[in-house]
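Colleague: This is the structure alone, sequence omitted:
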């Protein structure tokens, strides 16, 4: 049924599919939790019912997406035991406690206070409700901290030793947690999560502005999202550059593959290959469109520093260049579009047309999924670029898998694809339906109490 595809390749495809399906949910909830905390704080500060209405709309969406993220994450741990038991055994002494810390310190915070955030405003009061919302937001960031520490250690392993059984044994927990690539990955991922949320919220606000330009809730969504796009996207570009320099230092083969450089430049002066077709069989990038010297300036911030190409590494240690070459360019291209939309919104704000420029709103709607696409492409670049290792330079992917038959792995992969598209497709459809509801200020008495509902007027009539 699965032809000549090996069990190892099927296991890699299965994990790639499940982790790709999972990553989009925490990328959304990390940013959305912080957005909810800001909205709730704005409601408490201004008592503007429009902020409360937007909060109530997005908290329901958060609950749906949070649930899908939990379910999709459980499946990955199942695969560690079935498809990757050697990996689990080798790295368990290091990664097991880190994942345990994530559950104990982060997930319990999120899950424990989520109910208060969703249903407890009237029962605990505004102050404690705000505290619970802030704890949920902090929990998502703490969860990202631990998960990025796990992934970063696999990319730049430090602080361990090998015992007689070939297991990685912790020697210095601070070196393990704060490994060389962790600060860059953590900042880059959190900013990506904030931008992902901003563009979804901005697309939702723009959608409603196209239908009801005077809707106060839609204006709040769109304005806050465009501020985030304008301010955070340039910061993300600088963070990405710093991350790239760190990757060049610790994973030079990955950078060589990303840049399509099969040839080493011992004197520097490497070009920037904008586009091309990397051919690993001939070790060349065909049809390359280059800008002279710019590759060295971007990668080393110098013209004459040596730049190692893929020819500086054994073929068996090289990552799949064609995949990461294009995934990286898609990610950067999406980032440039994000920056352009942010600048466009800044111009519209200066001209006083932020809510009255339909083509800007149409562009924002089209860019709604942009953050998810950028996150997926970034994740592909990171993970495929680490190949052929699960622990970079120390444990090969081929030595990490179990001895399962290809048909067994392929059958479970097929089942995952079918179930995921049905379950998470339904959840995504429901979340989109919630986004499509017109923002209103009809907050239930059960949520804010009868004394706060008097005198509420439709959002469209609330002053700017």
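Modeller: All right, it came through fine. Note that the coordinates shown come from a computational prediction; the quantities given were computed from them, not determined experimentally.
Colleague: Please make it C-alpha for all contacts and neighbour counts, starting now.
Modeller: OK.
Colleague: Which is the succeeding secondary structure element to the helix ranked longest in the chain?
Modeller: Ordering each helix of the chain by length in residues (DSSP state H) puts helix 7-46 first. Sequence order places helix 49-82 as the next helix or strand after helix 7-46, per DSSP states H and E.
Colleague: Identify each buried residue in that following helix, please.
Modeller: 49-59, 61-66, 68-69, 72-73, 76, 79-80, 82 (16 or more other Cα atoms under 10 Å).
Colleague: Pull the distance from that helix to the chain's centre.
Modeller: 14 Å (Cα atoms, centre = their mean, to the nearest Å).
Colleague: before we move on, what about stretch 258-275?
Modeller: Distance, centroid of stretch 258-275 to centroid of chain: 28 Å (Cα atoms, centre = their mean).
Colleague: Can you measure across it, start residue to end residue?
Modeller: Distance between the boundary residues of stretch 258-275 (Cα to Cα, to the nearest Å) amounts to 11 Å.
Colleague: ok, residues contacting that stretch?
Modeller: 256, 278, 283-285, 287-296, 302-312, 321-322, 324-326, 328, 381, 385 (Cα atoms under 8 Å, 6 or more residues apart in numbering).
Colleague: try stretch 378-394
Modeller: Outside stretch 378-394, the residues that touch it by Cα under 8 Å, 6+ apart are 20, 87, 153-157, 251, 253-254, 257-258, 316-321, 323-324, 327-328, 331, 395-398, 400.
Colleague: Report the distance from the longest helix of the chain to the chain centre.
Modeller: Chain-centre distance of helix 7-46: 7 Å, with Cα atoms, centre = their mean.
Colleague: hey, where'd the helices end up in the stretch 151-300 of the chain?
Modeller: For the stretch 151-300 of the chain, helices defined by DSSP state H, counting those that start in this stretch occupy the ranges 173-177, 182-211, 216-250, 252-259, 294-300.
Colleague: For residue 40, which of these is the nearest?
Modeller: Distance to residue 40, taken as Cα to Cα, is lowest for helix 216-250 among those, at 13.0 Å.
Colleague: Look up how far residue 243 lies from residue 249.
Modeller: Distance of residue 249 to residue 243, given as Cα to Cα: 10 Å.
Colleague: okay, now the one to match up with it:
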């Protein structure tokens, strides 16, 4: 397909499926904690606005959860079908870590999800709040194990290689590898931010259409407070993560910066924009600020950042890709911080819900968090190349022995099925959002729900 061999088709297929999948857990992680906060506020204040918002967002959470489980299961099978070399080499570590995720996070979520979605009128308020908190905790525990597995692939430790296979010798070192704490915080906070901007954009859409009910104004205000507080925190976490990456994966940082060689005795400049050329080994059309690269990445003006020419060609990541994916992520993060600062000014002027240019800004920023997450994962995964386990196993050695035709057909099937099935799921969520929060009906519904998606209504009447 398109002149690509089985190896590159396998990489494209995995990138495509994980890009679809990561959107659902990101929203699920943030919404689960948001639902816990909403129910806690309702229990404390008895304000019906919080209860209406809880039931509105629980429907969208249910759709996300269902699609996240399905897309995640399909993605996991690819370790055996397309990446058997990796499974044989490192399966003794990644296999148990993913099993721990199922035994802890998935069982915790599954055990309390039914109570959370369908038990509002069947159990007491305290038990229902506990169920919501346990589901929220389950999403974070799932993040813990998934990031532990992926971080070990970035900065492996706590193992020995016996007969060409990785053997764990220290599980504490395996799990708490050098990059794990930074990556866990970075991804968790990114999920909270993504959900906040998703919620804020939903409220902005209703405000632009003239709906200024207390529920809409409350969820808009809560989302913007999240942006004000958490977006700057994420910037600090990102800086710490960058310093950690410089220490353990210097080639990745050099590729991200599009930095090819150092001038003896001079600090490293920061390239704002440009086009890294892997063949000519230079960054064309570069716009740089002298010494700023050293200041940001080493927090000094006398240290230099490692340059790409200091690494063998076969060990260099594709700088063209990660250079721009990183800048997309950072650019969106700066816009998030800007949105939060503007919201503070508008609160002070008492025009937060009336300033239409700002509402349009908030609406267009709705997918910003999810796009930033995708750009961040492209940066971290493409920046690890050509290694699948950094410094131990090259990606080309991890792929299964599949023909070009087999990989082309399976990739085509994924493109068709994912686009159609999950495309319908996206559209359904949009329709739910357009309906908006409704007053909660205290009368129990008939029938017994059988699946998470039963929490969403069968028919939706949109606001006109």
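Modeller: Received it, and whenever you're ready, just let me know what you need. Just so we're clear, the structure is a prediction, and the values are computed from it rather than from any experiment.
Colleague: just the buried members of the contacts of stretch 378-394 of the first structure?
Modeller: Among these, the ones that count as buried (16+ other Cα under 10 Å) are 20, 87, 153-157, 251, 253-254, 257-258, 318-321, 323-324, 327-328, 331, 395-398, 400.
Colleague: circling back: cross the contacts of stretch 378-394 of the first structure against strands and list the overlap.
Modeller: Members of the contacts of stretch 378-394 of the first structure lying in strands (criterion: DSSP state E): 395, 396.
Colleague: In the second structure, what sits opposite residue 231 of the first structure in the alignment?
Modeller: Residue 231 of the first structure maps onto residue 229 in the second structure, with residues paired by TM-score structural alignment.
Colleague: Pull up the gap between that match and residue 223 of the second structure, please.
Modeller: Taken as Cα to Cα, the span from residue 229 of the second structure to residue 223 of the second structure is 10 Å.
Colleague: With residue 236 of the second structure instead?
Modeller: Residue 236 of the second structure sits at a distance of 20 Å from residue 223 of the second structure (criterion: Cα to Cα).
Colleague: more neighbours, those two?
Modeller: residue 223 (23 against 12; other Cα atoms under 10 Å).
Colleague: ok, now which ones touch that one?
Modeller: Counted by Cα under 8 Å, 6+ apart, residue 223 of the second structure has contacts 196, 197, 199, 200.
Colleague: ok, of these, which one's closest to residue 107 of the second structure?
Modeller: Using Cα to Cα, the contacts of residue 223 of the second structure come closest to residue 107 of the second structure at residue 196, 26.4 Å.
Colleague: What sits closest to that closest one if chain neighbours are left out?
Modeller: Counting by Cα to Cα, 6 or more residues apart in numbering, residue 196 of the second structure lies nearest to residue 223, which is 4.8 Å off, once chain neighbours are set aside.
Colleague: Residue 407 of the first structure now?
Modeller: Once flanking residues are discounted, residue 407 of the first structure sits nearest to residue 2: 6.9 Å by Cα to Cα, 6+ apart.
Colleague: wait, the one you found sits on residue 408?
Modeller: No - the pair residue 2 of the first structure / residue 408 is not scored as a contact, 10.3 Å apart, by Cα atoms under 8 Å.
Colleague: Looking for the alignment partner of residue 310 of the first structure in the second structure.
Modeller: Aligned by TM-score structural alignment, residue 310 of the first structure pairs with residue 308 of the second structure.
Colleague: Next up, the contacts around that match.
Modeller: Counting by Cα under 8 Å, 6+ apart, residue 308 of the second structure makes contact with 251, 254, 255, 258, 259, 260, 261, 316.
Colleague: And the second one, what's its match in the first structure?
Modeller: Read it as residue 254 of the second structure. Applying TM-score structural alignment, one finds that residue 254 of the second structure aligns to residue 256 in the first structure.
Colleague: I'd say that match and residue 313 touch.
Modeller: No - Residue 256 of the first structure lies out of contact with residue 313 (Cα under 8 Å); the separation is 10.0 Å.
Colleague: Specify which residue of the two has the higher count of neighbours.
Modeller: residue 256 (27 against 14).
Colleague: mind checking the SS state of residue 390 of the first structure?
Modeller: With DSSP: H, G, I helix; E, B strand; the rest coil as the basis, residue 390 of the first structure sits in strand.
Colleague: how many other residues sit next to it?
Modeller: Residue 390 of the first structure: 21 neighbours (other Cα under 10 Å).
Colleague: can you check residue 45 of the first structure too?
Modeller: 9.
Colleague: gap between it and residue 284 of the first structure?
Modeller: Separation of residue 45 of the first structure from residue 284 of the first structure (Cα to Cα) stands at 60 Å.
Colleague: What of residue 258 of the first structure?
Modeller: Taking Cα to Cα as the measure, residue 258 of the first structure and residue 284 of the first structure are separated by 13 Å.
Colleague: in the second structure, which residue is closest to the centre?
Modeller: residue 373 (4.3 Å; Cα atoms, centre = their mean).
Colleague: Map that residue across to the first structure for me.
Modeller: Structural alignment (TM-score structural alignment) places residue 373 of the second structure against residue 375 in the first structure.
Colleague: What's the local residue count around the residue lying closest to its match once chain neighbours are set aside?
Modeller: Closest residue to residue 375 of the first structure apart from its sequence neighbours, by Cα to Cα, 6+ apart: residue 192 at 6.8 Å. A count of nearby residues for residue 192 of the first structure, using other Cα under 10 Å, gives 25.
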